[in-house]
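Undergrad: Got a predicted structure plus its sequence, pasted below:
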Amino acid sequence: MSNAKTREFVPVRIAVLTVSDSRTLADDRSGDVLVERLTGAGHSLADRAIVTDDVKKIAARLRDWIADPEVDAVISTGGTGLTGRDVTVEAHKSVYEKEIEGFAVAFHMISWEKIRTSTIQSRACAGVAGGTYLFALPGSPGACRDGWDGILVHQLDYRHMPCNFVEIMPRLEEHRRRT
């Protein structure tokens, strides 16, 4: 395996989903943060959407992107809290083939440094389905910055060592191939 200094950057095609009953593209600050961060890092915005806090609508949007060969990863923002309308996590988990438990752990470690015990009110999560990475972040711009700057900017960069999500992308669906 070559070292990080000799690896070429590999842009990832990322869709951004905002889950909200009240936001529009004009006032979606959290979605804007994610788009700014991912494009600033050299990745491409594959698509962007806003859906209401409804498990079926969220899961349907995720499934559409999972089926789209032009989408490598989805980052959602919003709906990860504890209130009755916070159903993003349930929607995400309903489509996961594998959950990435360490994502929540890493997010809480980063969040702890900033908001201490209030981090327990977040249910940030991640998983993989159909060869597509799915990440669910809280709905605040600060939480989106923390999730991107602390985790995703590194794990979605092929040059990040000792390992990253990009280098295993070709193997995410190897279980579907016949031997």
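TA: Arrived safely, thanks for sending.

Undergrad: Could you use CA atoms for every contact and neighbour count after this?
TA: Noted.

Undergrad: So what touches stretch 149-157?
TA: 9-12, 38, 41, 103, 106-107, 110, 160, 163-166 (CA atoms under 8 Å, 6 or more residues apart in numbering).

Undergrad: putting a second one here so we can go through both:
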Amino acid sequence: MSRIDETKEFIPVRIAVLTVSDSRSLDQDRSGQVLEDRLKAAGHILADRKIIQDERDQIADQLRAWVADPQVDAVISTGGTGLTGRDVTVEAHRDVYEKEIEAFGTVFTIISMEKIGTSAVQSRATGGVAGGTYLFALPGSPGACKDAWDGILSMQLDYRHLPCNFVEIMPRLEEHKRRK
């Protein structure tokens, strides 16, 4: 079972939050606010926060901009992961990924099943890595953001989490680009 090693020092992660919505403004963005509140409460740094429309190219361009920014270690997007015609966040993420973290969506589905039953099949939460930056796409509901943060991200973005976590391998994400 997982646990926190209190002998290790906490390492804050610089996280950008992206809300994908055609209709929300910052003051109406409950899901983005949930993520901001949780990451700050955990001791992480909010690197940036934006809202953009459900446009695949715009989403991918914003993800690429944050991947290129050395002040961003991880990006969490919320919204646009469903099945409707305007839901293109997953496709935009996959346009950017160098590697997909397939188990992220699976674990999210397991957590969601406990809360919303078979309706969890309608979510396409995903995770991946590009340019040494972690990218996660979550559904647009505050509940889904809470579930993903509390059930996965709070632990995987904590360097002290055992037996392993995303933070400890961050320095190695780009090792394939080093000269041999």
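TA: In hand now; what should we look at? Keep in mind the model is a prediction, meaning the values are calculated, not measured.

Undergrad: Return the members of the contacts of stretch 149-157 of structure 1 classed as buried.
TA: Phe9, Pro11, Val12, Leu38, Ala41, Phe103, Phe107, Ile110, His160, Asn164, Phe165, Val166 (16 or more other CA atoms under 10 Å).

Undergrad: Output these in a markdown table, with secondary structure and distance to Val51 of structure 1 appended to each entry.
TA: Listed next are these as a markdown table, based on DSSP: H, G, I helix; E, B strand; the rest coil; distance: CA to CA, whole Å:
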| residue | secondary structure | distance to Val51 of structure 1 |
| --- | --- | --- |
| Phe9 | coil | 32 |
| Pro11 | coil | 26 |
| Val12 | coil | 23 |
| Leu38 | helix | 20 |
| Ala41 | coil | 26 |
| Phe103 | helix | 23 |
| Phe107 | helix | 23 |
| Ile110 | helix | 27 |
| His160 | coil | 32 |
| Asn164 | coil | 29 |
| Phe165 | helix | 26 |
| Val166 | helix | 27 |
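
Undergrad: Nearest to Gly139 of structure 1 among those?
TA: Minimum separation from Gly139 of structure 1 among these (CA to CA) is found for Phe107, which lies at 13.6 Å.

Undergrad: quick one: the strand or helix carrying Ile58 of structure 1 to structure 2 mean distance?
TA: Per DSSP states H and E, Ile58 of structure 1 falls inside helix 55-67. When structure 2 is superposed, helix 55-67 of structure 1 averages 0.2 Å from its matched positions, counting by mean CA distance after the TM-score superposition for structure 1.

Undergrad: residues in contact with the residue most central in space within structure 1?
TA: The centre of structure 1 sits closest to Phe135, judged by CA atoms, centre = their mean, with a distance of 2.4 Å. Counting by CA under 8 Å, 6+ apart, Phe135 of structure 1 touches Ala73, Val74, Ile75, Ser76, Ala124, Cys125, Ala126, Gly127.

Undergrad: buried ones in stretch 55-71 of structure 1?
TA: Val55, Ile58, Ala59, Leu62, Arg63, Trp65, Ile66, Val71.

Undergrad: nearest residue to the third one other than its sequence neighbours?
TA: In space, Ala59 of structure 1 comes closest to Ala91 once its chain neighbours are excluded; the distance is 4.9 Å by CA to CA, 6 or more residues apart in numbering.

Undergrad: Next: the second one.
TA: For Ile58 of structure 1, ignoring the flanking residues on the chain, the nearest one in space by CA to CA, 6+ apart is Ala91 at 6.0 Å.

Undergrad: you'd agree the one you found is in a helix?
TA: Yes. Under DSSP: H, G, I helix; E, B strand; the rest coil, Ala91 of structure 1 falls within a helix.

Undergrad: is it true that it touches Val55?
TA: Yes. When contacts are counted by CA atoms under 8 Å, Ala91 of structure 1 is listed as touching Val55 (4.9 Å).

Undergrad: Okay, helices next: where are they in structure 2?
TA: Taking DSSP state H as the test, the helices found in structure 2 are 30-41, 56-68, 89-96, 102-116, 142-148, 154-156.

Undergrad: Take those helices and write them to CSV, including distance to Thr19 of structure 2.
TA: Output for the helices of structure 2, formatted as CSV (distance: least, CA to CA, whole Å):
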stretch, distance to Thr19 of structure 2
helix 30-41, 6
helix 56-68, 10
helix 89-96, 10
helix 102-116, 18
helix 142-148, 11
helix 154-156, 19
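
Undergrad: list the buried ones in stretch 122-142 of structure 2?
TA: 123-142.

Undergrad: Equivalent analysis for stretch 92-104 of structure 2, please.
TA: Ala92, His93, Arg94, Asp95, Val96, Tyr97, Glu100, Ile101, Phe104.
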